[in-house]
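Q: Sequence and predicted model, in that order:
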Amino acid sequence: MTLIKPELKLLTMKSHLIITSAIILMTTLIACQKQEKVETVDLMNLKLNEKFESIIDFNDSIYIGVETLEYPFCLLAEIDNSTKYTFDGLDLKKQTVYFQINSELLKTDSITKSGGGHMDFITLKKKEQLAPLFKKYKADNYLYGFRIEMKTSEFKNEILKKLENKYGKGTKNPNTDNGLYWNFKKEGKYIFYAPDYSRLTILKNTKLSKTCYWDTYNGWIDFGGCNNENYFKELLINSTKPENIQNKPVLTIHNDWSINDITIGKSNETDFTKSKTSKNFERNIVIQGSNGDISELTYDNDYNNFYFFFDITKKSNENPKYNIVNAYSVADFKSVEISFENGLKPFSTKEEIVKKWDKSQIENYDDLKFSNYIEIKNAVLKIQLMFDNKNKFSSMYVVKK
């Protein structure tokens, strides 16, 4: 049997204690770092003037850019499945959170006139991406609002309870069945609860109209003294006037919803570039991942508010024969010369357009009284005919299902 001298035993015990203490200290430091990383932000408590970079975690899945159908007049950041956010204690991990940033370019750029499906997003991974992005869009570096996508009826009810407990009963939104809104003049804050469209929107109105508000899911709201026409003109003050647009493209929408000589699901990139329709378009791609694959391919004509989207899921984007037209958007009929073989007339009212179909042929017939679009039922295509603030048929979006 080996005997251990008392002094060696004491040294061994001291070494063990030192190692154990070091392990505990490292564990504590790591735990603190992890805790710091997932520190939550309660969106209800935001002042809505926080710097954007201070309220996000770059490890989250973040997309930032333009989506004119739902968010026509701001820079938008979309964050999915984040553990960072709560709303008065409600966990938002299973909800999508959107932050809104003021952009003077988007408020005055002609692509935002009618909404209509223009998308331009990038993946946000590091702080260094923000400065050039804000410069590009003439945007603030701080947020002025946020939206929460309320994905279940239970969550909608929980949100409503939180709102009413803190702010009291809201005002009925006349544009939706169950929508409510709050206008806090002293605080300079708007709250729009739109359960019919699964959206909660809270905004600081410092740079917004104090008399009018509009978005796709809440419609036009008059806070008192609203002049819709003047409101819209202010938002688009620097955009090119329709009467000044030169050489408008001539478009024919055929009975099968193909456009000129381009057919969704059949025409490829080579067909498109060789067609007369492709004049004045710019090819745009989004590259993601270390392998340099193209994740998005579009052809954009911003001057005429006209866009084509391509399916590149076959990963053969170096060969244009395999890039198939997946969708098109004509985002402002005033920027083009457009006609329809099925007899539709641009700038007809919603009521006039609805009469063209039986109600069984309209996907969203039950929602038409507060919806700004009509979706036509089709086996292979999603067809949305959209209406402007004067209820005129002014834009359209067609995509393969």
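A: Yes, it's here.

Q: contacts, neighbours, all on C-alpha from now
A: Noted.

Q: give me the number of residues near Ser316?
A: 13 (other CA atoms under 10 Å).

Q: One more to weigh against that first structure:
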Amino acid sequence: MGKLLILLAILSFMMSCNDQEKTDLSNLNLIEPIENVIAFNDKLLIGIETVEYPFCLLLQVEKSEKYSYEGIDLKGQKIIFQINTERLKTDSISRFGGAHIDLSPIKNEKELKNSLRNFDAENKIYGVRIEMKNPDLKSDILNKIESKYGKGIKNPNTDNGLYWNVKKENKLIFFAPDYDRLIVLNNSNLSKSCYWDTFNGLIDFGGCDNENYTQELVKNATKPKDVKDKPILKIDKNWNANSLIIGTSTEKDLVKSVINKNFDRMEEINGSTGYTDQIIYQNNYHDVYFYLSANKIKPENKKENIIKGYAINNFKKVEISFKNGLKAGMKFQDVIKLLDKKLIIDYENLKYANYIEIKNGLYKVTLNFDGKMLFSGMFVK
């Protein structure tokens, strides 16, 4: 009996220690150095994720057991830290393709520093996005927030969203249950009158000048009026560009195409295997990109690398036409009228979106819309 009691005491102590090791995200000032809030033995991914938020670098932690929020265990929930980088203050929601995910794994301090250097990013966080995948977790978190800060302000852009502007802590808190997210930001260097992301829409804290706010978010974008020698792009009814067939046309076909001007060829290398994951032909000046699968053994063999998608990210920087009746600059609702509703992904939730996703065989077409909800870019992959 005595041995049993000792064993139970030891187990209790170990469990207590594990609880104490958790990082309570509600206690962060959101100015912490990145290495203070992550553990390299967790699965870490860093990069661009325009579904979440297009104007910063994201560091995603998957299936970690080290986090809580107001004492609520977040085991199994995705945690995403936001990192400021001036380089991504551009038209990145379209530049990198709407609903585009380009995250790379990092396993140690060296790989983290290399990633931050590549994006010219800060070495500290300024926000955290917490996944809330089940109703009980959402309810528990909301109760904790309301007991601490009171009732939230209704987000006019979503059915159930709430937000708190906690000025004494320099924090913005966005409860977005429709998208399974709690978002907490240090707003010391953010706009005091406006906020926008794809899960919350545009929120006016008072005196918001949307046009100036948007211009600040994309201040490093190339101005379309200054663009010269615009490439001519013709999109057929199957969403192929300039007769380059997705899934069939090769890198050699792309090289021979009349569109192939001012493109740089880039290979993305998998750090774990050493193989080339994909090849990208990028024309940053005109914001046009082609993505190709790579021959693992001989990526230099242009006959074996197949086009798997493309992005045309700002229609004002190109001359573009569509065989299906679409036109650059069309209104969101007018675009919907031209499309087959059966092919639109998540059609019922379009009222929350600033992009439209379309099923097309083995790949997906994403149509992007600007702040005025005008058809402004597209991504096929």
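A: Perfect, thanks for sending it. Here the structure is a predicted model, which means the values were calculated and not measured.

Q: where along the stretch 51-200 of structure 2 do the helices fall?
A: Remark: helices assigned in the stretch 51-200 of structure 2 by DSSP state H, counting those that start in this stretch are 92-95, 109-118, 135-149.

Q: Would you mind giving these as JSON lines with mean neighbour count and distance to Asp226 of structure 2 added?
A: Converted to JSON lines, those look like this (neighbours: other CA atoms under 10 Å; distance: least, CA to CA, whole Å):
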{"stretch": "helix 92-95", "mean neighbour count": "26", "distance to Asp226 of structure 2": "17"}
{"stretch": "helix 109-118", "mean neighbour count": "14", "distance to Asp226 of structure 2": "27"}
{"stretch": "helix 135-149", "mean neighbour count": "14", "distance to Asp226 of structure 2": "47"}
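
Q: what would those look like in a markdown table with distance to Gly127 of structure 2?
A: As requested, the helices of the stretch 51-200 of structure 2 are arranged in a markdown table below (distance: least, CA to CA, whole Å):
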| stretch | distance to Gly127 of structure 2 |
| --- | --- |
| helix 92-95 | 19 |
| helix 109-118 | 16 |
| helix 135-149 | 17 |
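
Q: so who does Lys315 of structure 1 touch?
A: By CA atoms under 8 Å, 6 or more residues apart in numbering, the residues touching Lys315 of structure 1 are 293-294.

Q: and if we set it to 10 Å?
A: Lys315 of structure 1 is in contact with 293-295, 322-323, counting by CA atoms under 10 Å, 6 or more residues apart in numbering.

Q: Looking at these, which is nearest Phe58 of structure 1?
A: Taking CA to CA as the measure, Phe58 of structure 1 lies nearest Ser295 of these, at 20.3 Å.

Q: Most neighbours of all the contacts of Lys315 of structure 1, which one?
A: Busiest of these [other CA under 10 Å] is Asn323, holding 25 neighbours.

Q: In structure 1, where's the longest helix?
A: Of all the segments of type helix in structure 1, defined by DSSP state H, the longest one is helix 6-37.

Q: rewinding a little: of all the contacts of Lys315 of structure 1, which comes closest to Thr123 of structure 1?
A: Proximity of the contacts of Lys315 of structure 1 to Thr123 of structure 1, judged by CA to CA, is greatest for Ser295, which lies at 11.0 Å.

Q: Aligned to the closest one, what sits in structure 2?
A: Matched by TM-score structural alignment, Ser295 of structure 1 corresponds to Asp277 in structure 2.

Q: mind listing what Lys207 of structure 1 touches?
A: Contacts of Lys207 of structure 1 by CA under 10 Å, 6+ apart are 102, 144, 188.

Q: Disregarding residues adjacent in the polypeptide, which is nearest to the last one?
A: Taking CA to CA, 6 or more residues apart in numbering as the measure, Gly188 of structure 1 lies nearest to Asn205, with 5.4 Å between them; neighbours along the chain are not counted.
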